[in-house]
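>>> sequence plus predicted model, see below.
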Amino acid sequence: MIKDAYPVPYAYWYAAALFINAGHGPEEVLTRLGIDDGVWDSTNRFYGMLHFANMSWVASALRRDGLPDPARNTDLYAHLCEGGGIHPPVQQPFALRPQLSAIRKVVEADPHIGPFAKTSWRAHYIAERAFPTLRYMHDGHRVLAGGMPLAGRTGKPIDGVDPVSFRQLGQRWFRDRDRVYAQGAIRQKPYWYVVRHADPATFRVLNERHAYDANAGYYITNKRFPTADPGTFEVIAYHYGRGQKPGLHHDESHWAKDGRKVYGYGVEVPDAHAPSFSSIGDEGKYFADRARIYWERDPIAGADRESFVCASEAGQYRAYDKDRPYWAGKPQSVTAEFDRWRAFFEAHSELTDTWWHRERDRRASGESEATEAAPTKSLGGPFFSDGKRVLVRPRRSHDGRWVTLDYLDHDSFRPIVDVFGVDKHGLRYFNPGLESFGTDPVKDSDPESFRALGDDWYRDDGQIYYMALDSHHPQLVCTAADPASFEVLGGVYGRDADALFVGGVRKRNIDDPGAVVALGGDYARIGDTILRNGKPVKNPGAIDIATARGLPGVRLLLDAKGNLLLGGRYRKPLPGFDAASFRFLNQSFAVDHDQVYALTEAALSICEDIDRATVESDGPMSVRDCNARFVADYDKVTRRPLAD
C-alpha cells in the first residue's frame, strides 16, 4: 500500500509540484517523473497531507485508505527518501514532519534534481500559505500561485507585479519593490488585489487579516482605516475555550482597534470606546468596553456592564447579568429559561443574588403561580404586567400559560399595535411562537409615528416594515420602500412609486408594478399570469384566475370550483370540497361545511378520522375533537390521546 500511495521519492514529487506551480505543463513534468495523470491525481493528496504529518486528522484520513499513521513512522520516511538523493540529518526523537520540511527546503533552493536535473525550466520558490496550502512561485516573468498568475476577483491577471522583489510579509500579505498585495477569497476561491495607498516601506502585518503602515490600518477584504493615531492599530485577540485550537486566538482574529475606533470584520463598531474595548468570555463573540456589552459588533440593549458574565459552561453563547439570561447576545425570558439554567446555578453555590435565584424564590413563595394564573394588569394588545415584568401568552401551549419578556424595560414600556411597543431603548417587538427569544430594538425606527397598514404591513415616517404574524416563524423585515408613495396591495404584496415589494423584499424582475393585483396570501396576478411570492407560477393547471383567492398564512390558492395551487403545484379538487365555506383553523388544519382537512408539506388531504362537529384548534399545528388530538407533521397526521 505504501508503494502505491507514494510511488516516487518525496523530493522528486515535491520538485514536480514546484515546476507545475511555476506554470510548466503537467504533461511534460509528469513524463519526466515517470507517472501519468491518473497516478498523479490519485497520489498527490497523500504526499500533500504529509506537510501536516503530526496532525490527528491526517492520521485518520490515511487510516481510512489503509495507510499507517505517518507522524513517527521511520519505515515510511525511509521509503520516501529512497532514491531521492536528499538525506538531511535525522533529528531525535524522530518526527516525520520536520524531516520532510528539511527536504523541501533543499528542493526549494533548486528543484533541478533527479529527472529534472537537466531541464532549463525556471521555477523560483517564493513562499506559501500554510493551510490550505497555496504555493507562490515565479518563472522570472510572472508571480504564480497554484500554477496560475496572480489575478483579481474577475480573473484578470494583475499587471506590473515584479517577480524578483515579490515576497511574503505574512500569510496573506505580500509586497514587491513598489506595491503591497493581499489575497482574498470568494467561496474559497482565492484572488489577489493591490492594497490601495499602502506604503511598502512601513507596511507591517499583524495577523492574516490585519496590517498597518504609517498612515492607516488594513483589513483583508481591501478595507483601509485611516488613523489619526499612527502606530496604535492593533489586533484584538480573544480567548477560545473549545474546539481543536483552544487558547488565545490572535492570528485568526477579525477584530482590531486603534486609539479611537474599533473594527470588527472590517467594519467600524459605532461609538465603541476603543481604549477599553476587549473580548470577554471564551467564545470570541462577546465583547465589552467601559460602558457596554457587545455581541460581535452590536451593543446589547439593557445588558448590565458590571454584572454581565459569559457562561459557556451553561451552553454555547450563553451569558447572564443580574436581570436576565442571554443567548447569542439576545436577552431571554426568565420564566422560559429558568429550568435550563438550573444545573449551572446549583453547581455554583457561590452565586446568590442573580435573576435565577430571584425567580427561584418567587416560585417558592407562590408569587409565580399567582402571576401565571392572572397577571395583575393588561397593558393593551397582547401585553400584560405583573407590576415588575411584561408578559404575553405564548402561541405554543407547551411554553406555559405566560412568558415574561425580560428583554423589555417594564417601567418605560407601552404597547403600540399588535406585537409592537416602545420602551426607553426604542421600537420593540416579540416574535409569536418564539416569545422567549429576545429581539433587539429596531434600528432607525420612529416609534412615535409607527402604525399598522394592514395585511402584516407597518410603517413609520422613515421606513416600511413587514411581519407575517401568522406564519410559522415570523420575522420582521425592514424595507427600502418609499413611505410617502407606498400602498398595500394585499397579502404579502405592496408597492411604492418605483417597485413591487413581496414580504418586505423588493422584486426587481417586475417590469410594471402598477399592473400587479393581489389575490391574497402569497399570490397575485399580472394579467393572466399568477404570481407566488412575486414569481410566475409555471403550471397553474385549471385554476380560474377570475375566482382565485389566496389564503393568508398558508401556501394555498383556490378557485370557486375547488382547484388548488399548493405552493406552486396544481392540485385537482378534493371529493366533497366546498370552496365557499373553506377556512383554516390554524396553520395546518382547515374545515368546510362537512369535512376537516390537513395541510402537510406534501398535500392538502381530507381527515376522515376527525369529527367535524367538535373539531377545534389546539395550537398552531394541531386540533382536537371529542375523541382525540391530531398533530400535523411534515408529511402525515398523527393521532394522539386527548391527555397527551
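Nice, I can see it. Keep in mind the model is a prediction, meaning the values are calculated, not measured.
>>> when you work out contacts or count neighbours from here on, use the C-alpha atoms and nothing else.
Noted.
>>> thinking residue 226 is in contact with residue 215, fair?
Yes - the pair residue 226 / residue 215 is scored as a contact, 6.1 Å apart, by C-alpha atoms under 8 Å.
>>> and the residue nearest the centre of the chain?
residue 328 (12.3 Å; C-alpha atoms, centre = their mean).
>>> so how far is residue 291 from it?
19 Å (C-alpha to C-alpha, to the nearest Å).
>>> likewise for residue 617?
48 Å.
>>> who has more neighbours out of the two?
The neighbour comparison of residue 617 against residue 291 (other C-alpha atoms under 10 Å) goes to residue 617, with 19 against 13.
>>> how much space between the more buried one and residue 623?
Distance from residue 617 to residue 623, by C-alpha to C-alpha: 4 Å.
>>> and for the two, which residues touch both?
Taking C-alpha atoms under 8 Å, 6 or more residues apart in numbering as the criterion, residue 617 and residue 623 both touch residue 589.
>>> who's in contact with the strand or helix carrying residue 501?
Residue 501 belongs to strand 500-502 when assigned by DSSP states H and E. Strand 500-502 has contacts (C-alpha under 8 Å, 6+ apart) with 481, 492-495, 506-508, 510, 513, 533-534.
>>> need the max-distance pair from the residues you listed.
Spatially, the most separated pair among the contacts of strand 500-502 is 481 and 533, at 17.0 Å (C-alpha to C-alpha).
>>> between the two, which has more neighbouring residues?
Comparing residue 481 with residue 533 by neighbour count (other C-alpha under 10 Å), the higher total belongs to residue 481, at 25 against 22.
>>> okay, now the one to match up with it:
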Amino acid sequence: MTLPVVAVDGRVVFVEDGAAAPVGGGIAADGFSVVHLFRRGWLWFGYLRDSQGVWWFDGKRRGATLVTADADGFRVVDDDYGLDSENVYLEARPIPGADPASFEMLADTPYFARDRARLYVKGGQHFFWFDEVDAASLIANGQYVTDRDHLFHHSAGLTYANQDKETATVTHRSDNEHDMLLVDWLRKHHSGTAGWWHADYDRAPTGARPLAHDWHRTADAVFFAERTGFGGEARLTWNLVRGADPATFTVLDEVHGRDASGVFCRWRRVRAAEPESFRVLGGRFGVDADRVYFNGYAVAGADPGTFTAIPAVVEFGKDRKRLFRRDFTRTTQPFGPPDEVLVAVGGADPDTFQVFGDRGVWAADATTVYLRGAPKRKLDAASFRFLGETPTNCWACDRNGLYRSNGSLVVAGVEGASFVKLDDHWGTDGAVVFSFVTGAVQKAADAATFRVVDPDGGAEDRDACYRIENGSVRKRKRTN
C-alpha cells in the first residue's frame, strides 16, 4: 500500500488524490521515514520519524508534532500509544506517571492497557487512567475488565460492575463461545488466576456478618453490600473494600467507614483522609482537619472549617467563599478518570444560595437559577419563585414565565409576573387557570371567577365545578 506521507524534493508532504500538500509543524525530509500510520475513519494519523526524532502526524490538520528525540528507543504499542525509555505517549502527549518498562495492551479488547500500577482506558476520543485496581491480575474482554476482586465496565467512564459478575456475557470470543457467560470464559481461559471466578478465591464474602447499614465483614475482609433489583429479582452484590482492616474497621454512616489507617467511602479508599479527625456530613460528604471530601475524592479549594453540605437531587455544598456542585468530570487533570466529584460553580453567590423543596430540584442564588444543578441563565433570579412539588414535577416561575422541571421547561400560555399559586392543585395568572396536577392550562375555566373550594382540589367558576380524580380534572356544569 502506498503511504500518504512521503518526503519529496526536500520536504515532507501529504499526498491525497494525486495532490501533495506540505506537512506543517517542522518535520524535515532529512532522515524521514514512516514509523506507523493508520486510518481513523477517513483521516490518517500515526508516528513519523526524521533526524530530529519521532513525530505525531494529525491528518485532520495535516501537521506533525515532535514527540521525542529518542527515536532509536521509541516503539509503537498501539495505534494511539507509543513509548520510549522515559515516557508513554498518547499520540503526542506524555502520560504523567505511566511506566514505559511495564506498559502493555491487554488481550481480547481494543480499550484497555496497563502498567505495573494502573489501568489505561481508551475509547473513541476519550482516554483516562484508573488506579483502583490490582494491575497485575487485570484481564479484559471487550468492554469488561476485571482484576482478582472487582469487575468493571467501560462506557462514558469506568464503573464498578460487580452486580454483573454472574450475568455478563463475553463480547470478544471464539466461534464456539457465542453467548458464553463472562464468568465461564474466565474459568476457561484464566483458570490460573485465583480471582472471584475461581474456586480457590480467598476473599469471598462467605460467612460475612453485618456491622451496620450495608457494611459487613469476615475475619479477613470488609464488604459493602449493594441491593439491586426489586421483588423476586432483588439480590445482594458484594463489593470488597480493598485494604480495609476488619479488626479495626468501624462504620461511620451509610457510606463511610474507617479503620486504624484510613477512611473509606463505600468500597473506595478516601485518599489522604486523616481517620482520627474525619467526620461525616451526610450523604457522600465528609471532612477532616485539612480537606473536604465528596464520593471519596478531595474537593479542590473547599475550606473544611466553613464547609456545609447541601442535600439536593444534585448535591451542592458551600463554604464562606464558594459554591460547589456535583458534576461528572475528570477527577484529576489531565488524564484522571471521570467520576462524580464536587466542583466549584463559577460566579455563584454562596451567601444567598438556597435549595427549594424536599427533592431539591430547583435552587437559586442572587444571580442565577439552577435546575438539577445546571444554571438556567435565561431565568430571572431576582423574580424567581419556587411554587412546589407534585408527584411528577417541580414548579417555579419568574417574571417571564411558569416552569416545570420535567418535560419542556416553559409552560406555554402563562404569564409569570402575575401568576399566583392558589393551592397545591391550582394556579392562575388572572387570564388563564393552570392545573399543577395535569401540568396544563385548564382552557375552559374562567380565570376571573375561578376559586378553590376544598383542600382536595375542588374548585369552581361561574359556569362549572371541578374536582381531581386519579390525576385528571373532572368538570361538571353548574346547575344553579
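In hand now; what should we look at? Computed from a prediction, not measured in an experiment: that's the story for all the values here.
>>> hmm, back to that, in PyMOL, how would I select the buried members of the contacts of strand 500-502 of the first structure?
To isolate the buried ones among the contacts of strand 500-502 of the first structure in PyMOL, judged by 16 or more other C-alpha atoms under 10 Å, type:
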select buried, resi 481+492+493+494+495+506+507+510+513+533+534
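>>> now, the contacts of strand 500-502 of the first structure that are in strands?
Among those, the ones falling in strands (DSSP state E) are 493-495, 506-507.
>>> and which of those residues is nearest to residue 41 of the first structure?
Distance to residue 41 of the first structure, by C-alpha to C-alpha, is smallest for residue 507 among those, at 45.7 Å.
>>> wait, that closest one touches residue 535, no?
No - with contact defined as C-alpha under 8 Å, residue 507 of the first structure does not reach residue 535; the gap is 9.0 Å.
>>> tell me the helix or strand right after the helix or strand where residue 371 of the first structure lies.
Taking DSSP H and E as the criterion, residue 371 of the first structure maps to helix 367-373. Of the helices and strands lying after helix 367-373 of the first structure in sequence (DSSP H and E), the nearest is strand 377-380.
>>> now for residue 90 of the second structure: what does it line up with in the first structure?
Taking TM-score structural alignment, the alignment pairs residue 90 of the second structure with residue 264 from the first structure.
>>> nope, residue 399 of the second structure is what I was after
In the first structure, residue 399 of the second structure lands on residue 527 (TM-score structural alignment).
>>> count of residues packed around the residue nearest to its match when sequence neighbours are not counted?
Taking C-alpha to C-alpha, 6 or more residues apart in numbering, and ignoring the residues beside it in sequence, residue 527 of the first structure has residue 515 as its nearest neighbour in space, at 7.5 Å. By other C-alpha under 10 Å, the residues close to residue 515 of the first structure number 12.
>>> make sure residue 639 of the first structure is actually in contact with residue 630.
Yes - Residue 639 of the first structure is within contact range of residue 630, at 4.6 Å (criterion: C-alpha under 8 Å).
>>> who touches both of those two?
By C-alpha under 8 Å, 6+ apart, no residue touches both residue 639 of the first structure and residue 630.
>>> neighbour count: the two, which is higher?
A direct count of neighbours by other C-alpha under 10 Å for residue 639 of the first structure and residue 630 places residue 630 higher, at 25 against 17.
>>> show the contacting residues for the more buried one.
Applying C-alpha under 8 Å, 6+ apart, the residues near residue 630 of the first structure are 622-624, 637-640.
>>> could you say which helix or strand contains it?
Residue-wise, residue 630 of the first structure maps onto strand 629-632 under DSSP H and E.
>>> which bit of the second structure covers that strand?
By TM-score structural alignment, strand 629-632 of the first structure lines up with nothing in the second structure.
>>> helices or strands next to the helix or strand just after that strand in the packing?
Later in the chain than strand 629-632 of the first structure, the nearest helix or strand by DSSP H and E is strand 637-640. Judged by 3 or more C-alpha pairs under 8 Å, 6 or more residues apart in numbering; DSSP states H and E, strand 637-640 of the first structure is in contact with strand 629-632.
>>> which stretch of helix or strand covers residue 75 of the first structure?
Going by DSSP H and E, residue 75 of the first structure is in helix 74-81.
>>> how many neighbours does residue 460 of the first structure have?
16.
>>> list the residues that contact it.
445-451, 483.
>>> measure the residue lying closest to it once chain neighbours are set aside to residue 428 of the first structure for me?
Nearest residue to residue 460 of the first structure, sequence neighbours excluded (C-alpha to C-alpha, 6+ apart): residue 450, at 4.2 Å. Counting by C-alpha to C-alpha, the separation of residue 450 of the first structure from residue 428 of the first structure is 11 Å.
>>> since we're on the closest residue to residue 233 of the first structure other than its chain neighbours, how many residues are nearby?
Nearest residue to residue 233 of the first structure, sequence neighbours excluded (C-alpha to C-alpha, 6+ apart): residue 258, at 4.1 Å. Applying other C-alpha under 10 Å, we find 23 residues neighbouring residue 258 of the first structure.
>>> try the one 10 residues further on
Other residues within reach of residue 268 of the first structure, judged by other C-alpha under 10 Å, total 16.
>>> same check, this time on residue 19 of the second structure
Residue 19 of the second structure: 8 neighbours (other C-alpha under 10 Å).
>>> which of the helices or strands spans residue 245 of the second structure?
Judged by DSSP H and E, residue 245 of the second structure forms part of no helix or strand.
>>> for residue 126 of the second structure, see how far away it is.
Computed as C-alpha to C-alpha, the residue 245 of the second structure to residue 126 of the second structure distance reads 36 Å.
>>> quick one: which of those two has more around it?
Set residue 245 of the second structure next to residue 126 and count neighbours by other C-alpha under 10 Å: residue 245 wins out with 19 against 11.
>>> measure the more buried one to residue 253 of the second structure for me?
Between residue 245 of the second structure and residue 253 of the second structure the computed distance is 17 Å (C-alpha to C-alpha).
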